[in-house]
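K.L.:
model this:
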Amino acid sequence: MKAKLQFNKEGYITAIPVNCIINKARPNCGATTCEINSPRNSIIIEPNLPVIEGKEISMQGKFFPVKNGVKVKEIKDYLKTTVGYKKFMTTPESFHKLREAFNATGEDLHSYFMLFDESHKIINDARFRVAITAILEDFFKCKERSLISASPFSKEDVELFKQEGLYTCDIKLEKRYKKDITVISTNNTIQTLKDILSRNTSRQYFIFLNSIDTSLQLVEKLEIKEESNIYCSGDEHNKNKLYRNGYHQFHHQIGNFNKYNFLTSRFFSALDIELDYKPEVIIFSDYSVARNSVISPLDDTWQIIGRFRNGVASTTHLALTTPEAVPESKELILQKIMEEYNAYKLVKGYKELLPHSFQSPLQEFLEHLPIHEYIMPNGELNRYRIHNRLNHEEVVGIYQTPETLREAYLQCNDYFNLTFAEEYHGNKEMRLGKRTYNKFMKNMKFMEEFYYFKLNEPLVNQQQKMIFNSLKKEDPLLLEACQLLTREFIEEVRFDRQTLSREIIKERFNRGITRLPVIDLVLNTFHENRLYTESYIKQELNNIYKIAQLEREAKATDISRFFETSKRRTVNKQGEKGYLLLNARYSLSGNNPRPEFKETNTGILLEVGRQFIAS
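P.N.:
Predicted coordinates:
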């Protein structure tokens, strides 16, 4: 069954069909305005707050905005009013307030029509925004609901939503709506950007780039700080990052534009940017310094161009192409996920057969597994997160060569009038690099902020909580060190991360925070692709067993429980025997000293689980 989307003579939508996956083909055709004016109760879900803030200005009083600062009581009061049709607009993160208000008043949430705008974000944001898939349970319970976006879903994603009883509603884009774009492949993004900006210094530029660090680096190296604004989410982490770099020209709402305007992904879709001039638009991707800056032609480029109500002077996608952009195959990803999920279920079933007192350490063990991020509270796999992972790898592969980038855009030929170019620069030219800092001074500043705001004491006000969350996002390991270890000790070891990690693990165990110290300590002490003598392995493992209060004598071969190893071999000039440690059976992620399990052999998984319970 297929539904149809109706437009008036001006090209705006006149009615939104229910229970559909709607590909509206082009932005700015009035979908949200249509629904706000429709004769029914409805809830519109917007992926990002700026869209709601923009509609508040243009459609003041016609809907109830659910966002930060809005209280549940205010929603309840609105539900009790006798005005005509009730209209809500909310982000996924604020949806819980709606649910609470509906439950409190006895109003049936699922009797409302629910429209998920820019619904391609369900897949695109699934792995780093818990709320965006959490609300789908309520969404699919609504008798009438629809997904709508100007970016078409992949065939695999469409099949995923069809399983929930939705039908497709596709619009073929008319040629008059195609957008002009120049796609430039380069080996040096900043030098190419400098060349573009220097060609016309009188223009105003909107530069879409999903990395605050890279935006800061561009502003500094191009020496355009006084003429630049950075637009990003208004959370405390972003504010602190920008302030610490001496940058105060940043905004979380659209407006007050400068000559150079840098916008993160929060502003890629749905909102309207209304200007009395046509700006130059640059979409910036550099996989080598910001892996999250890869751009999908249909999900991102098409949406970005559509932000400008009055059109643009030109659009350029400037992209680094590099052999480093190697995607993992879909087949291998799915195979790994299923192997790990089967192992997870096996260990979980084993846990549930144990006495209650033994279940806690095994539950902690299960939460170490990488598969845990794909598992929903009901124990089932989160299909949307899996699709996100598959789609992301596909986008990464676009940036391997100029040819792969060109081919990706040619597949979207129905949407773009394409021009391709390649620009290359020598090694002496200006280059972007991964952002570096004076680490010791940065860490000192971090610790001073921790103690200045008395975060070592119970948090009693909103400011403390905001600063705490910002520091946690910035450097979780150093924050935990400040919480568990003395200031004197942290300074004495000069913020050495391996030492801090080891002491944190010991302190966690001593305080009863964790019951799994062995694996944490082993992976903090030993590392992949290094040679270790048998005597060193025994010595360090004995120290670890002592810390963990294990009454056993270590053997050098114990290391094979944590790493794949070479055969016993000579490891140094003195002729001592030992092992080359290959792949770890666990992984320590980023700053977090808690490991995640990556072994897929279920026999080893169960054996390690038994050992943890015994410890």
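
K.L.:
hey, let's count contacts and neighbours off CA atoms from now on
P.N.:
OK.

K.L.:
all helices for the stretch 301-450 of the chain, in order.
P.N.:
When assigned using DSSP state H, counting those that start in this stretch, the helices of the stretch 301-450 of the chain occupy the ranges 302-305, 330-352, 356-367, 383-397, 402-410, 439-452.

K.L.:
list the buried residues for stretch 159-175?
P.N.:
Neighbour-count burial for stretch 159-175, counted by 16 or more other Cα atoms under 10 Å, picks out F161, L166, Y167, T168, C169, D170, I171.

K.L.:
export those to a markdown table and tack on distance to V70 and secondary structure?
P.N.:
Shown next, in a markdown table, are the buried residues of stretch 159-175 (distance: Cα to Cα, whole Å; DSSP: H, G, I helix; E, B strand; the rest coil):
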| residue | distance to V70 | secondary structure |
| --- | --- | --- |
| F161 | 31 | helix |
| L166 | 32 | coil |
| Y167 | 34 | strand |
| T168 | 35 | strand |
| C169 | 35 | strand |
| D170 | 36 | strand |
| I171 | 37 | coil |
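
K.L.:
and this one, so I can compare the two:
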Amino acid sequence: MNTTIKIKATKNAKLSDVFLNGLIPHNSDIDKTETGNGLTTAEIKAPRNSIIINPQVNTIILKAKEWEAKGHIIASIYHEQREDITAFLKSNQVNKKIFVTPESFPVLIKKASDAGLLKMLQDEFFCLLDESHCYASEKFRKMILNPISHVFQFKKIAMGSATPFPYTDPRIIKLQKYKIVYGGSRGKVNIISCKKPRTALEELIKKNNFKGNVHIFFNSVTECFKVVKNTGITDVNIFCADAEENHIKLFNLNQYFKAEPKKGEYKRFNLYTCRYIEGWDMFDDYNTTIIIVTDTARPHTLISIPIKAVQCIGRLRDKKPYEILHITNDFNKEKHFEETFAQIEKRVMFEAVDFVKIYKEHRNSMVQAGIAKPSMMDEFISQYTTNELGIPELAHFKVNQFIYEAWTLSHYTNINALQTAWKEANYKTKLYGCELDVEECKDESKQSINKYVIDQFIEYRNNPEKYKYGTASLIIQKLENKYSILFQSLLILGIARIKQLNYDDELMKTELIQLNNRNALNKITAELDKILNVNCKYLKSFLKEALQPLYVKYEYLDNNGNVMKAKANQLETLGLYQIKEDRLTDNNGKRQAAFKIEGKNFELIA
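P.N.:
Take a look at the predicted model:
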């Protein structure tokens, strides 16, 4: 393997400024570090015949249109076959440029072969595997690996990406590696760790404290629909593939569908599915916020941090976002489940090699047994092998796709793995909490739950910056309503006294009532002093009717927390007055039960 050649570049330098004469070197594997620094453009401008294999149809269309407007003649092959490609190859055009998708690459090879031009193509055309990471990351594209059996027949090849994948294929390992070094970190990512990423996103949108436009990468049309529906936003675009199933999923929000992002047509909120992670340029201002949303409960939303997440952020051209947020949960596995890329590569490659070995032994056994029919293992082993010569051999690119998948999942092992993945992608990180709840201790004793709730509240109160994103504030409000006695105790009694009472609801409630009643009784006493006099007799009914409205007014409570029911003898039981049983004639001339006030046990301070 060749030593990597590192080339220092100034900020915003293009690759045509970095390489000698602006030419991408032959037989090279280029880590261009930054998106949008002109690998494709450098090859279009190069004074030679070129084939540029790009996985993004959108990029091909836009680049061809851009350079044809500048007088260049570009041939493109994607989806439908271009009928004049043979004539284009035979033409006297200088510096021929051919754009082709990986899936359509065999069309070019067949056209050239049928015209007797294949050797000329392989000898005279420079072949560039643009966005080379896609051959690992786009496993869902069944024909993404179409070019691989042909590319290495070309004399002059190169591959490049801002987010390269370390392929194991010996032919790639032999290529000269180049690393463009711009210096410094790519920026800072605020990781919002939560259990329900979509809910956290919705709360952020509702608060709408963003400085500028917001671009949200969330690979689920259904989840994007729910975000728009639940938040009620109308200043919004939803970018997804223009497919019937997507329009059905968007239902009554289909008016927000957009097929292609365009400069000047961004809304306050812009949601993108995986189709728009790559292959287009975002021209927005310095106030732009980029949000990436991933959810382990929806595996299709999980994207590789060092590759796809970096590509999301890289859509913004010529500047860094004002803020980058990654709203996510994780698998919450213990540290020993964490794996480095090298460990994953070793494990998956070992398994693949073993599968091929076992399969070959199995086929030999079938031959010896005289069985010529296909084996049930054929389809399984085809995931890891190529069969070009009639013998299944390990296909490194196919195995690398499995390595990529396992590597992507590993980024979500736990919060530490997430932070590590971002740091390996050269981003600084800051971790923010989001949700607070008591679900995980619901089977514990009431005292344990109370302690957990108080601990969570104190954590939230003492670290407001940590919880400035997401749903923490809402959860605190719900907790305050659900655990009203507990939060009243925290406010009135203080944490030290709550601990002394062992977080016991009944003890806290009793103490709160006692404290409340002491304060209320002082006010009730002052009111009674205005209407009751020593050495005077009062009907018990009168005293009861005098006390009850005062209990209501000042919220004098019984042991259950309800307003106390007044009784005349409470003048004495509450320690306010010295009273004696007596009789008194009422307004109807009847003798009724009464109390004589013989003294009072208080002295009001003026």
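
K.L.:
widest-spaced pair of the buried residues of stretch 159-175 of the first structure?
P.N.:
Greatest spacing in those, by Cα to Cα: F161 and I171 (17.9 Å).

K.L.:
how deep is N58 of the second structure tucked in, by neighbour count?
P.N.:
Counted with other Cα atoms under 10 Å, residues neighbouring N58 of the second structure total 16.

K.L.:
can you pull out the strands in the stretch 101-250 of the first structure?
P.N.:
With DSSP state E, counting those that start in this stretch as the criterion, the stretch 101-250 of the first structure has strands at 113-117, 145-149, 167-170, 179-186, 205-208, 228-231, 250-251.

K.L.:
show me the one of the ones you listed that comes nearest P297 of the first structure.
P.N.:
Each of the strands of the stretch 101-250 of the first structure has some distance to P297 of the first structure by Cα to Cα; the shortest is strand 179-186, at 10.4 Å.

K.L.:
which elements pack onto the closest one?
P.N.:
Other helices and strands packing on strand 179-186 of the first structure, by 3 or more Cα pairs under 8 Å, 6 or more residues apart in numbering; DSSP states H and E, are strand 314-320, helix 402-410, strand 416-423.

K.L.:
please redo it, this time with the cut-off set to 6 Å
P.N.:
Packing partners of strand 179-186 of the first structure (3 or more Cα pairs under 6 Å, 6 or more residues apart in numbering; DSSP states H and E): strand 314-320, strand 416-423.

K.L.:
what span of the second structure is that strand aligned with?
P.N.:
Aligning strand 179-186 of the first structure against the second structure (TM-score structural alignment) gives residues 187-194.

K.L.:
now the matching stretch: buried residues?
P.N.:
For stretch 187-194 of the second structure, the neighbour count (16+ other Cα under 10 Å) marks K188, V189, N190, I191, I192, S193, C194 as buried.

K.L.:
now the alignment partner in the second structure of T264 of the first structure. Nearest residue, chain neighbours left out?
P.N.:
Matched by TM-score structural alignment, T264 of the first structure corresponds to T273 in the second structure. Leaving aside its chain neighbours, T273 of the second structure sits nearest to N219 (4.1 Å; criterion: Cα to Cα, 6 or more residues apart in numbering).

K.L.:
around the aligned residue in the first structure for N92 of the second structure, count how many other residues there are.
P.N.:
Under the alignment (TM-score structural alignment), N92 of the second structure maps onto T82 of the first structure. Number of residues near T82 of the first structure (other Cα under 10 Å) recorded here: 8.

K.L.:
name the element T82 of the first structure belongs to?
P.N.:
Taking DSSP states H and E as the definition, T82 of the first structure sits outside all helices and strands.

K.L.:
quick check: it vs K445 of the first structure, distance?
P.N.:
Note on T82 of the first structure: its distance to K445 of the first structure, by Cα to Cα, to the nearest Å, is 54 Å.

K.L.:
tell me which residue of the second structure matches up with D117 of the first structure.
P.N.:
Residue correspondence, TM-score structural alignment: D117 of the first structure in this structure matches D130 in the second structure.

K.L.:
measure the nearest residue to its match once chain neighbours are set aside to F239 of the second structure for me?
P.N.:
Leaving out its chain neighbours, the residue that sits closest to D130 of the second structure by Cα to Cα, 6+ apart is N54, at 5.1 Å. Distance, N54 of the second structure to F239 of the second structure, using Cα to Cα: 21 Å.

K.L.:
what's the answer for K373 of the second structure, then?
P.N.:
48 Å.

K.L.:
which one of those two is surrounded by more residues?
P.N.:
F239 (22 against 8).

K.L.:
trace that one over to the first structure, please.
P.N.:
Alignment note (TM-score structural alignment): F239 of the second structure maps to Y231 of the first structure.

K.L.:
using TSV, lay out the buried residues of stretch 159-175 of the first structure together with distance to M441 of the first structure.
P.N.:
Below are these laid out as TSV (distance: Cα to Cα, whole Å):
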residue	distance to M441 of the first structure
F161	50
L166	55
Y167	57
T168	56
C169	56
D170	55
I171	56
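
K.L.:
now do the strands in the stretch 451-600 of the second structure.
P.N.:
Going by DSSP E, counting those that start in this stretch, the stretch 451-600 of the second structure shows strands at 537-539, 577-585, 591-600.

K.L.:
pick the most buried one from those.
P.N.:
Greatest average neighbour count among the strands of the stretch 451-600 of the second structure goes to strand 537-539 (a mean of 20), per mean count of other Cα atoms under 10 Å.

K.L.:
corresponding residues in the first structure for it?
P.N.:
On the first structure, no counterpart of strand 537-539 of the second structure exists by TM-score structural alignment.

K.L.:
and the contacts of that strand?
P.N.:
The contact list for strand 537-539 of the second structure, computed with Cα atoms under 6 Å, 6 or more residues apart in numbering, reads A594, F595, K596.

K.L.:
contacting residues for the first one?
P.N.:
Read it as A594 of the second structure. Y538, L539, K540, D582, R583, L584.

K.L.:
tabulate the strands of the stretch 451-600 of the second structure (TSV), appending distance to Y322 of the second structure.
P.N.:
Below are the strands of the stretch 451-600 of the second structure laid out as TSV (distance: least, Cα to Cα, whole Å):
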stretch	distance to Y322 of the second structure
strand 537-539	76
strand 577-585	71
strand 591-600	71
